[in-house]
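In: Pasting the sequence and the predicted coordinates here, then a few questions.
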Amino acid sequence: MRAADSVSYTDDLSLLTEAARAAGEIARHHFKRDPQVWDKADNQGPVTAADLEIDRMLRQRLGDARPGYGWLSEETPDAPDRLTRERVFVVDPIDGTRAFIKGEDTFSHSLAIVENGRPVAGAVYLPIKDRLYAAALGQGATRDGAPITPSGRTILDGAEVLGTKPNFQDQHWTGGRPPVTQRFVSSLAFRLALAAEGRFDAMITLRNAWEWDIAAGALLVQEAGGLAQTRRGAALRFNNVHPQVDGVVAGTRAVQGALIARLA
């Protein structure tokens, strides 16, 4: 029996939200207690003892609950068998590890289930804020159980857009930097969640984005009523052989479309 024949998206989402909260318990135990930190190879950034402990817990908990699903995580060596699975867990144990190390409260746990290349359930949990974003395909998106929607902004001028400063340099844009206000939070998953709930009008990252950073957040945006695509306006597809996508632009449909139209 195929995975999609036996488990509903709602059941999968319940599994993810419970696991996200369990991850938060581990993160809070390590938070501001100087967990051991290592630098990854190839300038891939830091990893902490908390990242690794959460990864082990999630892999066991989620894998035991859904043994037929594939596994893709930032902190687990990749294995090609995930490419043969209909549904795949796509997990970032801690998105925003640098913020976690600094004692900032904007890091998150990003958990998604992808079915045949598209996210069908996703949870983004900020344990220090105790804030849970969740979505399942066709069922809308929520923050702490309440429905969320994008900001509704219809023009680019004056929009508030989340992203790092290099994304807004003139060379990336036709006609120079767009007339928007740049804002920043460290977690890509949190940026997507903030765009989904309308706290900001859009988010952008022009660099190749790892799937585990964005799978859950992209579903949040789409289920809330916004749009999330690659920097070239293509659909986001997940569980790729190389688990990256060509940047992300997400937000209200009008602002998101205007940003993509302006990209050089």
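Out: Received the coordinates, thanks.

In: From now on I want contacts and neighbour counts done on CA atoms only, so please keep to that.
Out: Noted.

In: I'd assumed residue 252 was in contact with residue 229.
Out: No: counting by Cα atoms under 8 Å, residue 252 is not a contact partner of residue 229; they are 11.7 Å apart.

In: quick one, which of those two is more surrounded?
Out: Between residue 229 and residue 252, residue 252 has the larger neighbour count (other Cα atoms under 10 Å), namely 29 against 23.

In: Thought residue 149 was touching the more buried one, still the case?
Out: No: shown here, residue 252 and residue 149 do not form a contact pair, counting by Cα under 8 Å, at 9.0 Å.

In: what touches both of those two?
Out: The contact sets of residue 252 and residue 149 overlap at 225, 226 (Cα atoms under 8 Å, 6 or more residues apart in numbering).

In: Just confirm residue 221 contacts residue 215, I think it does.
Out: No: the pair residue 221 / residue 215 is not scored as a contact, 10.3 Å apart, by Cα under 8 Å.

In: Just want to know which of those two has more residues nearby.
Out: In terms of neighbours (other Cα under 10 Å), residue 215 is the more surrounded of residue 221 and residue 215; the figures are 32 against 29.

In: and residue 240, what does it touch?
Out: 83, 117 are the contacts of residue 240 under Cα under 8 Å, 6+ apart.

In: how near is it to residue 194?
Out: 26 Å (Cα to Cα, to the nearest Å).

In: Which parts of the stretch 1-150 of the chain are helices?
Out: Counting by DSSP state H, counting those that start in this stretch, the stretch 1-150 of the chain has helices at residues 3-6, 9-30, 49-65, 97-102.

In: Surely residue 190 is in a helix?
Out: Yes: using DSSP: H, G, I helix; E, B strand; the rest coil, the secondary structure at residue 190 is a helix.

In: alright, now check it against this:
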Amino acid sequence: MPGSDLTLLIEAARRAGEIATAHHGGPLDVRMKAHDNSPVTKADLAVNVALESFLRAARPDYGWLSEESPDTDDRLSAERVFVLDPIDGTRSYADGSDTWAHSIAVVEAGRPRTAVVYLPMKDRMYIATRGGGARLNGVPLRAAQTAEPDGASLLATRHSLDTQHWPGGVPDMHRSHRPSLAYRLCLVAEGRYDAMVTFRPAWEWDIAAGALIMAEAGATVTDPQGRSLHFNNRHPQTPGVLAANPTLHAALLKRML
């Protein structure tokens, strides 16, 4: 078995990619989940089964939090917890796009310590360890240093620029969008975009890995109130996400509060 958690997560992500790409473009048996009307495919479930078997065999003492597994209280008392989304961006996946990802993190004491976000159709492997920096396919990542909101590039849904979210004034930003929250975080970590925001509650499995990759690339990642993100909560959601370099993050936050 792989020795380090990072080596383990990289191997797990590659295995997930092989399964997901094998299903891609074929019949997916898409169903909508009753609790939130989000889609799930047979590929999501197949990847989840494979990841749980592989990761839990390697680290039987780690807790488990996955979008596609029943949640249990056992993880709350575990020292370390796998937090993952077998396929982040399922709608994109089902539509035949290539902007979906496998998002896998190890969380310790509420903070991600190891993270992998892998886009197999783009061959993009984002990795990070706490205190060890972030990389894309071996190349170190650094968030863009844009300081002012106006004119900056933003990854967000269209409704994220509604006036209700910006009492200090809606910034004049160039908005783009990607379905996968994990990928959005990584694109900002890579410096291809200046910031990302979502005001909707975000599931931990969508953002735990990307949050560490962002932080290790020199960015600040909080909720839209400026509060630090904590993971492995009893209810595994955060009240949105705001991520950018520290100067831009502060400027955006000022307009939100």
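Out: Structure's in. What do you need? Since the model is a prediction, treat every value here as computed from it, not as a measurement.

In: about what we covered before: select, out of the helices of the stretch 1-150 of the first structure, the one closest to residue 126 of the first structure.
Out: Closest approach to residue 126 of the first structure among these (Cα to Cα): helix 9-30, 7.4 Å.

In: can you list the residues that contact that closest one?
Out: The contact list for helix 9-30 of the first structure (Cα under 8 Å, 6+ apart) reads 50, 53-54, 57-58, 61-62, 93, 109-113, 120-128, 132, 134-137.

In: okay, stretch 8-28 of the second structure sits on what stretch of the first structure?
Out: Mapped onto the first structure using TM-score structural alignment, stretch 8-28 of the second structure covers residues 15-35.

In: List the buried residues of the matching stretch.
Out: 15-17, 19-24, 26-27, 30-31, 35 (16 or more other Cα atoms under 10 Å).

In: same deal with stretch 4-17 of the first structure?
Out: Of all the residues in stretch 4-17 of the first structure, those buried under the rule 16+ other Cα under 10 Å are 9, 12, 13, 14, 15, 16, 17.

In: and if you look at stretch 98-110 of the first structure?
Out: In stretch 98-110 of the first structure, counting by 16+ other Cα under 10 Å, buried: 98, 99, 100, 101, 105, 106, 107, 108, 109, 110.

In: Please pull up the equivalent of the third one in the second structure.
Out: With TM-score structural alignment as the matching criterion, the partner of residue 100 of the first structure in the second structure is residue 93.

In: Same check on the last one?
Out: Under the alignment (TM-score structural alignment), residue 110 of the first structure maps onto residue 103 of the second structure.

In: okay but its match is in contact with residue 84, surely?
Out: Yes: counting by Cα under 8 Å, residue 84 is a contact partner of residue 103 of the second structure at 5.4 Å.

In: Pull up the overlap in contacts between the two.
Out: 205, 206, 209.

In: The second one - how many residues pack around it?
Out: The local packing count at residue 206 of the second structure equals 29, with neighbours defined by other Cα under 10 Å.

In: now the strands for the stretch 151-257 of the second structure?
Out: Secondary structure of the stretch 151-257 of the second structure, counting by DSSP state E, counting those that start in this stretch: strands at 153-155, 174-176, 195-198, 202-203, 220-222, 237-238, 241-244.

In: tell me which strands and helices the fourth one is in contact with?
Out: This means strand 202-203 of the second structure. strand 237-238 (3 or more Cα pairs under 8 Å, 6 or more residues apart in numbering; DSSP states H and E).

In: In the first structure, what stretch matches the strand it packs on?
Out: Strand 237-238 of the second structure covers residues 244-245 of the first structure once aligned (TM-score structural alignment).

In: what's the average per-residue distance for the matching stretch once overlaid on the second structure?
Out: Here the mean offset of stretch 244-245 of the first structure against the second structure after fitting is 0.5 Å, by mean Cα distance after the TM-score superposition for the first structure.

In: how close does the aligned residue in the second structure for residue 47 of the first structure get to residue 74 of the second structure?
Out: Matched by TM-score structural alignment, residue 47 of the first structure corresponds to residue 40 in the second structure. According to Cα to Cα, residue 40 of the second structure stands 25 Å off from residue 74 of the second structure.
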